[in-house]
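> dropping a prediction and its sequence here:
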Amino acid sequence: MKRMPLALMTVSLLLAACSTTPTRPAASPVDVTVLGLNDFHGYLEPTSFPTNQPDPKDATKKLAINAGGIEAISAELIDARKANPNTIFVGGGDLIGASPINSGLLRDEPAVYALNGMGMKVSALGNHEFDQGLDELFRMQNGGCESNDKAKACKFDPNYKGATFKWIGANVKYNTASGKTGTPFAPYSIQEIGGAKIAFVGAVTKTTPGIVSPEGVSMLEFTDEADAVNAVIPELKAKKVDAIIMLIHEGGEISAGSTDDYSTVGCKTLNDQSPIVQIAKRVDVAVTAIISGHSHQGYNCLVPDPKGKDRIVIQGQQYGHLLQRLDLKVDKANHEVMTVRAANLVVNYDTRKANNTLDFAMTQIVGTANNKVAAIKNQFVATLGDPQIQRGIGNARNTETALGDIIADAQLAATQAQGSQIALMNPGGIRADLPDTTQIKADKSVNFGDVFAVQPFGNTMTVMTLTGQQIKDVLEQQFSGANAGTANKLLQVSAGFSYKYTLANPDGQRINIADITFKGAPINPAGSYRVAMNSFLGAGGDNFTVLKGGTNVVQLPNLADVDVLAAYLKANGPSLKNVVQGRITKL
């Protein structure tokens, strides 16, 4: 696709009135700016972001900058509000959860306070908002210290006050087993901005039950996203809102082979099988634009609505590296949007720091959070054999990675007393390189904060017995059901275990059991094997439901996965390198 200039995309939405129609009220336009943040994950500080610009020191590489961080995000918002007072800040979900140690160890209260301070008004729910269960999410919303982890809750503020913005989700409902009816969260929020009534309607991926700890959402059901949003459109129209924006924690990715990226304006190369494309094609035409998330991709695309007309679908990558921007010209008199433009804005921390334009109020939050966790965060763990061990290019979850190999080996080593022979690690649980590029040290050392960023969920270890056939079946689930297509989740495996797969084969036939080997020999379908994993995976998380059928299950509640990794690094650090071991082969 030919790349358009880096200007804002404009889609005209105003239809010429026929001369036979009744006289319309004179247009009463107001300019509204919407800035969106998705997949923030409590990243208070900047992290490395590969831009689309060539590195002036090496033209074969892309320039990497420090991007995001609450000091720079807030500064962008301050500038935007100066340029247009009719600016609103909203979220696309996963604002909390899977967070670095300076937020995660404080139950993400610093992240919530930062978003409060930046004036966020409303956000879609994300799946990670449910990581600690519904009751804890209510606490994050409403405040208080009654938590399922009192060692972390109210340690940032002893009187935690909750979020001043509202999480919304039209497709989250109580199920019949809960004994409750209705919805735990509002489906939408109407915000008045410059006299215009802008409705934000929210949804979270319907796959949430399969990708969070099941017990935390056992009382909920997550319905079809498009159906749920469409169901509230008549109500919003009756309220005579002037625009409807959808905030959804579900996403997609640019099709393989395309050169489009986060800065491409009006791309039409979103993979057609991506969940967000399938949803967007069904969402009511009354929705002006869709702010998305979940896939941690940067794109600014057009997807046909149910009438075939192009509609903006945008996502801002992850960790605050990008802000999604929509500029709307709203006709208040006739309750319609005249034009809408879209762009992804790079939040360049380096430039703002150099120009001394970071927000000092946010600097204070970062400093307070860091001070409260410093004693734990700064503990030396190990010196590695390489400066960094990576989790895969672009956070790939469909390939074996050097860091995935090491984590699986660590879990196997830690559970020998329980008879473990094999370990499995879900790639979605690996949240950062070790260390992040911004934290690489000349002496190749890592501290506990670096390790925590890799595995921030607080999972513990589980060991169970699986038959050889069950092992084959769970490996097949990497490519089927909710993990099919672009959602493949390649389990990372420990030393001594390997397998081959053929992606082109049908469901259930991608792996020949003779190509699954343990200690060099094919596994026995009827044989029994002791398998270690984290507690999330052991409960069937990430749609690996076969694991629910394991027997002789041993839970190790005092053996945290992050501590397991730290101990392994400490024992083996200098020998650990950024090398993929080749345990998984794609045929």
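Yep, it's here.
> all contacts plus neighbour counts: C-alpha atoms, from now on.
Noted.
> in stretch 211-228, what's buried?
By neighbour count on 16 or more other CA atoms under 10 Å, the buried set for stretch 211-228 is 211-214, 216-217, 219-226, 228.
> and stretch 288-302, by the same measure?
Neighbour-count burial for stretch 288-302, counted by 16+ other CA under 10 Å, picks out 288-302.
> quick revisit: please flag which of the buried residues of stretch 211-228 sit within helices.
Ile211, Glu225, Ala226, Ala228 (DSSP state H).
> run a quick neighbour tally on the residue nearest to Gly293 when sequence neighbours are not counted.
Spatial nearest neighbour of Gly293, chain neighbours left out: His249 (4.7 Å); criterion: CA to CA, 6 or more residues apart in numbering. By other CA atoms under 10 Å, the residues close to His249 number 31.
> try the one 3 residues further on
Counted with other CA under 10 Å, the burial measure for Gly252 works out to 27 neighbours.
> now do Thr60
Residues near Thr60, counting by other CA under 10 Å, number 9.
> the one 4 residues further on now?
Ala64: 16 surrounding residues under other CA under 10 Å.
> need the nearest residue in space to Gly538, chain neighbours excluded.
Nearest to Gly538 is Leu547, by CA to CA, 6+ apart, at 5.9 Å.
> related to what we said a few turns ago, contacting residues around the residue nearest to Gly293?
For His249, the contacting residues are 38, 92-94, 124-127, 203-205, 292-294, by CA atoms under 8 Å, 6 or more residues apart in numbering.
> which one of the ones in helices among the buried residues of stretch 211-228 is nearest to Phe518?
The closest of these to Phe518 turns out to be Ile211 (CA to CA; 28.2 Å).
> also this one, for the comparison:
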Amino acid sequence: MRSSPAPRHLPPLLLAASLLLSCAHGGGAPALADTRPRTVSVKLLAINDFHGNLAPPEGSTGELRTGSNPDGSPIRVKAGGASHLARHLARLRGPSPRNTLVVSAGDLIGASPLVSALFHDEPTIEAMNLAGLDLTAVGNHEFDEGTTELRRMQTGGCHPVDGCQDGTSFEGARFKFLSANVVDGQGATLFPPYAVREFEGVKVAFIGMTLEGTPEIVDAAGIRGYQFRDEADTVNALVPELKKQGVRAIVVLLHEGGVQKGTYDGCEGISGPIVDIVQRMDAEVDAVISGHTHQAYNCVIAGKRVTSAASYGRLITDLDLVLDGTTGDVVESTARNVPVTRDTEGVAEVQKLVEHYDGLAAPRRNRVLGQVTAPLQLPNYQRWPSGESTLGNAISDSQLAATRDAGAQVAFINPGGIRTDIDAGDVTYGEAFSVQPFGNSLVTMTLTGAQLHTLLEQQWEGSLVRILQPSRGFSYTWKASAPVGQKVDPASLRLNGAPVDPAGRYRVTVNSFLSNGGDSFRVLTEGTERRGGPVDVDAMEAWLKAHSPLTPPETNRITRVD
């Protein structure tokens, strides 16, 4: 908890006067400098939503916007990669890291690229061990393979089906998993709810918090018997217990977040679930390190420092706390988000680990999934002015088929989630993975017809147009000359030939990035009755196998009029 807002330092003139007064009393009283409470500085280095991105991520997910050119175009830098992350962490720790902890707000694993996912994310745990991670909250994606597998990530041991593929044992995480709000029927937590660390005699508590909505987006069988409780209520219930232990400084590692409109180190118009959660937290909480939305921000909400470091290891939040050495209260907090640039050599030991697993993944990468009769191509406005594409349509068709069991009626894929063309002929797993390298899982949700119309209108909001690629059976018309917010004729929306009813309810599949409001498709955060599905590339693999040789689908789902 923050102490009272009294100044920590006296102005020079007042300090001099006080010293003279002390001397006038014959020196019997101790000097003012001896009576002021000492302070203890603690540095927290935080990441979130790493998602197994051991190799430097490619495309836009491997970049950070750091500013704008005079013409308004973005300035971007390449960022991320486990060895570079480890190097920046070492630099930020400095030569004397006694009072430094490295922490995570969850989703270290799950929805990972091939080099980690193929080995059940063991490589990511090993890389984080080498990077010096101390504590992590458990995110929703940590539950992708169920609670038994998640426990193995902590304790170690070979996977029961195909574990320890490189011939060595898996020791598990040297860092602690924390989750206070995931409890069984008796109220026992799956992992410790918090950890208390002591710095020069001052205690700091770190509470781990999992996304309350996890059951809506993971396989129910994997979390059977567990409840996911409200984040703020859980934190508040722990505060008295921590105070009894002499803790006055509390940091929450929260796998939930928000969005903002500013730079990666800004807080312009912060919104989303994080705001309400933090506002409802006890005033004893001093800082909240958040995640889940893959956004970057550095805010103060309800008197608490609230941060997020984007995703995929592209940023590190450098958070400094100053503690009153007598009371244990936080008297000052400052933070900055630091880009994980690639302009310095990474940590050799981590790079060696990544290269080792990359070599092991090569046979899988070269496996042929099927054939296509002609190239499947990215969206290109010169080729298809409507905004759709053969590759986008094929991907959305695959995702619709993969989520039929969840009741899916239509699927959409964002153009930014499609990274490269597929050439005619054999399609390897590596090629399919390169098209969708982000490891997004699929989420099926219920939207009204009116919300579907809003979703389509949001394609033109912001600085970039982002035409969603729809699955077969869905069609609509948009007018290029119409103003933003009025481009799509609501009467033109058709699903399997029938008009879309604004009051009707429809099952819609998107990837996990979009489901969280990614690319500013905010209406998708309002979707209800969510159900998680397979990873996007697995859906594409199944589609290719079932339809090989695949003929590129027609591009007749979106009609543009000028």
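On my side now, so go ahead. All values reported here derive from a predicted model rather than from experimental measurement.
> rewinding a little: the residue nearest to Gly293 of the first structure matches what in the second structure?
Matched to the second structure by TM-score structural alignment, His249 of the first structure sits across from His255.
> just Pro29 of the first structure next, same as before
In the second structure, Pro29 of the first structure lines up with Thr39, judged by TM-score structural alignment.
> for Val330 of the second structure, see how far away that match is.
According to CA to CA, to the nearest Å, Thr39 of the second structure stands 9 Å off from Val330 of the second structure.
> with Leu54 of the second structure instead?
For Leu54 of the second structure, the distance to Val330 of the second structure - CA to CA - is 35 Å.
> so the two - more neighbours on which side?
Using other CA under 10 Å, the more surrounded residue of Leu54 of the second structure and Val330 is Leu54, with 31 against 27.
> quick one: the residue lying closest to that one once chain neighbours are set aside and Gly291 of the second structure, what's the gap?
What sits nearest to Leu54 of the second structure in space, not counting adjacent residues and going by CA to CA, 6+ apart, is Ala82, at 4.7 Å. Distance of Ala82 of the second structure to Gly291 of the second structure, computed by CA to CA: 18 Å.
> likewise Asn69 of the second structure?
Taking CA to CA, one finds Asn69 of the second structure at 29 Å from Gly291 of the second structure.
> do the same with Thr189 of the second structure
Taking CA to CA, one finds Thr189 of the second structure at 21 Å from Gly291 of the second structure.
> Lys237 of the first structure sits in which helix or strand?
Using DSSP states H and E, Lys237 of the first structure falls within helix 225-238.
> wait, Ala532 of the first structure touches Ala423, no?
Yes - the pair Ala532 of the first structure and Ala423 qualifies as a contact (CA atoms under 8 Å) at a distance of 4.5 Å.
> these two: who's more crowded?
Ala532 (31 against 28).
> and the strand or helix carrying the more buried one, what does it pack onto?
Assigned by DSSP H and E, Ala532 of the first structure belongs to strand 528-534. In terms of contacts (3 or more CA pairs under 8 Å, 6 or more residues apart in numbering; DSSP states H and E), strand 528-534 of the first structure is packed against helix 402-414, strand 422-425, strand 460-467.
> could you point out which element follows it?
Moving toward the C-terminus from strand 528-534 of the first structure, the next helix or strand (DSSP H and E) is helix 535-538.
> strands of the stretch 401-550 of the second structure, start to end?
Ranges of strands in the stretch 401-550 of the second structure, per DSSP state E, counting those that start in this stretch, are 410-413, 425-428, 441-448, 469-470, 474-479, 494-495, 498-499, 505-511, 528-535.
> list residues touching both of Ala532 and Ala423 of the first structure?
Common neighbours of Ala532 of the first structure and Ala423 are listed as Gln411, Leu412 (criterion: CA under 8 Å, 6+ apart).
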